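In: here are the coordinates; sequence isn't available:
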């Protein structure tokens, strides 16, 4: 099975999720460092829709950009626009497999799609 992880190597939760993927037999891991290669707005929308994840639940609320853009009051479209423009706002890690999509918070949550 192929698993794609939107990964930030500086994030401990992302590193833990990657370790779970690498330790799971039969998983072919594709690592996307989303800060270097950000997903498009369309890709963000499609991945979250496939996972049944609201953009409101998928952005990093504590980031300065989130506060500056007043995302707490924004709708899903504005949040997706902001995440596409400022990938630091993407909650990490995101794991995508044929079985679904999960945000690895906690990292063990990704097991649901393995």
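Out: Good, I have the coordinates. Nothing here was measured: the structure is a model prediction, and the numbers come from that model.

In: From here on, just use CA atoms for contacts and neighbour counts.
Out: Will do.

In: where do the helices sit along this protein?
Out: 12-23, 41-51, 64-68, 76-85 (DSSP state H).

In: and the comparison structure, right after this:
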């Protein structure tokens, strides 16, 4: 399976998602999007494939969202995408692309929806101690 994660190593959710992917025995392509952001077309395609609107894919917390006036409902998707490319911290993370789909993996266990369910055979616990998979690799509800 081919997996690409748009990753921010400073983000706990992004780190947990990356570790879940690796727990499935997959070494993904890791793109640190703050250093190497996708182009506008790639970003628009990922957002559409994830089922989100462009506005839903913008990160507000810890970003210059307000300062840039991005809350203005009159802004077009194109304008929002341009802002996200110019200021990559505005791209919500982590975005993960697999052969089974694309997801914004917030929470990190959302990545389980786009990985083969039989890839997990053991427990997984997030870095904060929250259990995600039981001893048999089954998702904990």
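Out: Structure received. Worth saying up front: this structure is predicted, and the values here are computed from it rather than measured.

In: Just the TM-score for the two chains, thanks.
Out: TM-score of the superposed chains, computed with TM-score structural alignment, normalised by the length of the first structure, equals 0.92; 113 aligned residues with a CA RMSD of 1.2 Å.

In: So which of the helices of the first structure is nearest residue 96 of the first structure?
Out: The closest of the helices of the first structure to residue 96 of the first structure is helix 41-51. By CA to CA, the value is 7.7 Å.

In: same for the closest one, what does it pack against?
Out: Judged by 3 or more CA pairs under 8 Å, 6 or more residues apart in numbering; DSSP states H and E, the packing partners of helix 41-51 of the first structure are helix 76-85, strand 100-103.

In: Next, the mean deviation of the last one compared to the second structure.
Out: When you say that, I think you mean strand 100-103 of the first structure. Superposed on the second structure, strand 100-103 of the first structure shows a mean distance to its aligned partners of 0.8 Å (mean CA distance after the TM-score superposition for the first structure).

In: Can you name the residues that contact the spatially most central residue of the first structure?
Out: Geometric centre of the first structure, nearest residue: residue 94, 3.1 Å, by CA atoms, centre = their mean. Going by CA atoms under 8 Å, 6 or more residues apart in numbering, residue 94 of the first structure touches 5-7, 101-104.

In: could you list every residue that touches the closest residue to it other than its chain neighbours?
Out: In space, residue 94 of the first structure comes closest to residue 103 once its chain neighbours are excluded; the distance is 4.5 Å by CA to CA, 6 or more residues apart in numbering. Listed by CA under 8 Å, 6+ apart, the contact partners of residue 103 of the first structure are 58, 91-95, 109-110.
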